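Asks: Any chance you can model this:
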Amino acid sequence: MNFRFFMISAISGAIRRTMSTTAANGSRHFIAVCQLTSDHDMEKNFKTCESMVERAGARKCEMIFFPECFDYVGRNKEETVGMAYDLNGEFIQRFRDLAKKHNLWMSLGGTHHKDPAEPNLPWNNHVVIDNEGKTRAEYKKIHLFDLEIPGKVRLMESEFSKAGKSMVPPVDTPIGKLGLSICYDLRFPELSIWNRKSGAQILSFPSAFTLNTGLAHWETLLRTRAIENQCYVVAAAQTGKHNEKRQSYGHAMVVDPWGHVIAQCSERVDMCFAEIDLAYVDELRLMQPVYAHRRNDLYTIHVNEQHEPTSIHMFSKFSIQPDCIFYESRYCFAFVNLKPVLPGHIVICPKRVAERLTDLSDEETADLFVVAKKVQKMLEKHYNVTSSTLCVQDGIDAGRTVEHVHAHILPRRPNDFGPNPDDLYKKLHDHDKNDEIKPRTLEEMASEAKIYRDSMKIENLKRKMPAPQSFHGADQLPYVVIETTMGKFCVELYWNHAPKTCRNFSELARRGYYNNTIFHRIITDFMIQGGDPTGTGRGGTSIYGDRFADEIDERLKHTGAGIVSMANAGPNTNGSQFFITLVPTAHLDGKHTIFGRIAAGMKVIQNIGKVDVDNSDRPKYEIRILKAYPNQESRI
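Replies: Just a heads-up that it's a prediction; the model follows:
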């Protein structure tokens, strides 16, 4: 007990001496933290923010922090959703102009960001803007606050915004590495720990805490995050009554890494100012190295990060170009094979060059197998199989030929190596040594990697069945572009000859109905058929309901390759399925509605027509439509 008391006293004294030294010599950065009472009037809210920026600029602040909902607080769900805006629009541009004018960075702690690609609900987006008005980081809130206490309060964030899908590393700013969060994220310590482990020196929590939860937990949580992560905590806040239904707690504050509140607003619209001293952060972490004492051998935090491949990674002594990488996480990357044993044979390895699986950290090991699971799921769906081999040849005696631990994933089919599936391992061992098997070109590998990248992106998208509705957005556009796993082609629509059929095809494409469907039937020297979301040839529906009538124009004939017609099960049974001819097919004239022709990409159609098929004319390997969309031009 005496020893413990002595150690605590010694550390406290050292910290006090450190603080004194830091005060004299440390690098300091001056910041402004804002507290607002935003309402539904965006112009009034902006004027308040503008005056605060001017005040911060006059005091030579390097960065200003605004709270969640600094732009507006809607009076109801409809207003909250309806007022959302594009970040490239006029409202945020005014903040960019202020940042340039006053030469400071901004933390815009919670914009109502309407994504044109997904306009149903806005993101709650924390945006960092630099002193040139450029966006340096965006973090979309991942934890949504749903609170309903009958007779007291109802605040269901999931009804008027959607949850973010990714973590954002700390951003470099003039005041230090800044970890981004929003409001309710404060209650989830894993996010702050991850930010600290990713290099954060400052944690930000722009918020609109309710009155009851703020009274109970606001300061306690902020000080806790500061102490346990040895970071400054900056928390801009909303305060007061926004409307008849909503009231916020206020008390915007800054907490130092020792847990002291060094600046705070009360309960009115106001600002507080603080100095961030990064030398103090370093000294404190040196005196109390708690992160060095974490038992990573017993517990850790795994984060599902996905990065865009932009740089070369090493596979032992071999350079893997970013164009050949189709998935990248924090610790690992997946890339296509130079000499694949089977279609879909890929490799996953850690970014750090480690020779054995046992050389990996627990974080690297967890990440390797999580990535493997994601990639396996994508490949099985892409190749329409239900089995895979995942193997690690860990050491020379296990057949490893590259001195870098890696995993092979191969989609498997019946008898792909004869009656014994385990013959694969002999094939793996001998494959690279066979000089008759030529390595693929960089272009071939990059093309395959792009297909897998696109497949990974659309893997979790859910396609909705279309319902009859008003037609807008696809009206009379002359072309539909179709991007497949074998390339792009463009369909010219015959609006004057088959207007109802063209509208059906164009509208289905606009809605994304064809995305991720397959060409389920291919007959060499005849036609290719697709458009069925079930992939069986028995599914699909039209925008008019179930089926609609033929539009046979006697002037249109199946005179050659590239004619686009509706597939049917007899007269007047058109749905979503279509076929494209590979040769003249006069026997189909008068039986199928011709509604277009291939305007560009005929070589892609011909290549699809050459793929291997089984006895039922089904391709042995999936040819998938990645995306279809109406277009003004035929150029692809």
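Asks: C-alpha only now, for contacts and for neighbours.
Replies: Fine.
Asks: How are the helices of the stretch 201-350 of the chain distributed by residue range?
Replies: Applying DSSP state H, counting those that start in this stretch to the stretch 201-350 of the chain gives helices spanning 211-229, 278-287.
Asks: for those, which one sits closest to R16?
Replies: helix 278-287 (10.0 Å; C-alpha to C-alpha).
Asks: just checking, what packs against the host helix or strand of M52?
Replies: Assigned by DSSP states H and E, M52 belongs to helix 42-58. Here helix 42-58 is seen to pack against strand 28-36, helix 90-102 when contacts are counted using 3 or more C-alpha pairs under 8 Å, 6 or more residues apart in numbering; DSSP states H and E.
Asks: in that helix, what counts as buried?
Replies: For helix 42-58, the neighbour count (16 or more other C-alpha atoms under 10 Å) marks M42, N45, F46, T48, C49, M52, V53, A56, G57 as buried.
Asks: One more, please, to line up against the first structure:
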Amino acid sequence: MKVAALQMVSGTVLDANLAEARRLLEQAAAAGAELAVLPEYFCLLGARDTDKLAIAEPFGAGPIQDFLARSARELGLWIAGGTLPLAGRGADRARNSCLVFDPRGRCVARYDKIHLFRFDDGAQHFDEARVLERGDAPALFTLAARDGRTWRVGLSVCYDLRFPELYRGYAAQGADLLLVPSAFTHTTGQAHWEMLLRARAIENLAYVLAPAQGGLHENGRRTWGHSMLVDPWGEVLAQQAEGAGCVAGALDAQRLARLRAQLPALEHRRL
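Replies: Below you'll find the predicted structure:
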């Protein structure tokens, strides 16, 4: 099954970001992808953390969700919508949510980011908990491919990547593919991004598809990029360093089964 990680350099204008996302989704569909995954904050990287609150939508209704549903339906794609802000418990909080739409435009899965990023090296300061509330539970969905195969897919977002127990839980539930839409900072991405992605793939004997924000944004933030597809043996199959683009590759069900049979590490776990 062909898949695509869509890398963006999102700005501060919602409509412009959606137009760019649509261009990349069309590129993925033209390349034969069945699943396309957008990066974290694909719809907006605002000038301030609170900007995302202004576009937060109730779950099930809103222009960003309508855009994702319509694009999935018109392009015949499974789309994992990176993240978008969904309404939280109060007007001053939102959920950083990944929604998955099937080719009919139906929302079939929702994952709210569980681990909220905080970083302070004296020069850069980030604290997502100022405007976001954490999610409550992991989320998997089953994707029926055109060839009749089914894939179990586990959802995560960016900073979740540092918490291997989330992915181990997905593996225990039969996950074949792990999605990691992200907006890693240049500093942390340069140090750890590829290492963490390959580790999650190897230890769970699963494919990892990680679309990212990659470049210098209007708000002055610089993200690491390097969107990639990693196979269950830890091999990077496709990658793009910076700039907007479509990182496409193929999942091989026979290779996945063969590797799991040759090295049945998932069966050897002892708690």
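Asks: Quick one: the strands in the stretch 1-150 of structure 2, in order.
Replies: Counting by DSSP state E, counting those that start in this stretch, the stretch 1-150 of structure 2 has strands at residues 2-7, 35-37, 78-80, 84-87, 94-101, 107-112, 118-120, 125-127, 140-144, 150-155.
Asks: Could you report the neighbour count for the closest residue in space to I348 of structure 1 that isn't next to it in sequence?
Replies: Using C-alpha to C-alpha, 6 or more residues apart in numbering and skipping the chain neighbours, the partner closest in space to I348 of structure 1 is A334 (4.3 Å). Residues near A334 of structure 1, counting by other C-alpha atoms under 10 Å, number 27.
Asks: Please convert the helices of the stretch 201-350 of structure 1 to a markdown table, extending it with mean neighbour count and distance to D256 of structure 1.
Replies: Output for those, formatted as a markdown table (neighbours: other C-alpha atoms under 10 Å; distance: least, C-alpha to C-alpha, whole Å):
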| stretch | mean neighbour count | distance to D256 of structure 1 |
| --- | --- | --- |
| helix 211-229 | 18 | 7 |
| helix 278-287 | 18 | 9 |
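Asks: Can I get the strands of the stretch 1-150 of structure 2 in a markdown table including mean neighbour count and distance to T50 of structure 2?
Replies: As requested, those are arranged in a markdown table below (neighbours: other C-alpha under 10 Å; distance: least, C-alpha to C-alpha, whole Å):
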| stretch | mean neighbour count | distance to T50 of structure 2 |
| --- | --- | --- |
| strand 2-7 | 29 | 23 |
| strand 35-37 | 28 | 25 |
| strand 78-80 | 27 | 24 |
| strand 84-87 | 24 | 11 |
| strand 94-101 | 26 | 10 |
| strand 107-112 | 20 | 18 |
| strand 118-120 | 11 | 16 |
| strand 125-127 | 12 | 12 |
| strand 140-144 | 16 | 29 |
| strand 150-155 | 20 | 25 |
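Asks: So which of those is nearest A253 of structure 2?
Replies: Closest approach to A253 of structure 2 among these (C-alpha to C-alpha): strand 150-155, 8.8 Å.
Asks: Which of the helices of the stretch 201-350 of structure 1 sits closest to P411 of structure 1?
Replies: helix 211-229 (43.6 Å).
Asks: can you list the helices of the stretch 201-350 of structure 1 in a markdown table and add distance to S506 of structure 1?
Replies: Formatted as a markdown table, the helices of the stretch 201-350 of structure 1 follow (distance: least, C-alpha to C-alpha, whole Å):
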| stretch | distance to S506 of structure 1 |
| --- | --- |
| helix 211-229 | 51 |
| helix 278-287 | 57 |
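Asks: about what we covered before: dump the residue contacts of the residue nearest to I348 of structure 1.
Replies: A334 of structure 1 is in contact with I325, F326, Y327, E328, I346, V347, I348, C349, counting by C-alpha atoms under 8 Å, 6 or more residues apart in numbering.
Asks: if we go to 10 Å?
Replies: Applying C-alpha atoms under 10 Å, 6 or more residues apart in numbering, we find A334 of structure 1 in contact with 309, 324-328, 346-351, 368, 371-372, 375, 406-409, 449.
Asks: re the thing from before, ok, which of the helices of the stretch 201-350 of structure 1 comes nearest E68 of structure 1?
Replies: Of those, nearest to E68 of structure 1 by C-alpha to C-alpha is helix 211-229, at 14.5 Å.
Asks: after superposition, how close is the closest one to structure 2?
Replies: By mean C-alpha distance after the TM-score superposition for structure 1, the fitted helix 211-229 of structure 1 averages 0.5 Å away from its aligned residues in structure 2.
Asks: centroid residue for structure 2?
Replies: Among the residues of structure 2, the one closest to the centroid is P181, at 2.1 Å (C-alpha atoms, centre = their mean).
Asks: Would you mind finding the match for it in structure 1?
Replies: Counting by TM-score structural alignment, P181 of structure 2 corresponds to P206 in structure 1.
Asks: again, but for P264 of structure 2
Replies: Matched by TM-score structural alignment, P264 of structure 2 corresponds to P289 in structure 1.
Asks: try A137 of structure 2
Replies: Match for A137 of structure 2 (TM-score structural alignment): S166.
Asks: Would you mind measuring from its match to N125 of structure 1?
Replies: Per C-alpha to C-alpha, to the nearest Å, S166 of structure 1 is found 12 Å from N125 of structure 1.
Asks: which neighbours do these two share?
Replies: Counting by C-alpha under 10 Å, 6+ apart, the residues touching both S166 of structure 1 and N125 are Y139, K140, K141, I142.
Asks: Reformat the residues you listed as a markdown table; add distance to D86 of structure 1.
Replies: Formatted as a markdown table, the shared contacts of S166 and N125 of structure 1 follow (distance: C-alpha to C-alpha, whole Å):
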| residue | distance to D86 of structure 1 |
| --- | --- |
| Y139 | 15 |
| K140 | 14 |
| K141 | 17 |
| I142 | 19 |
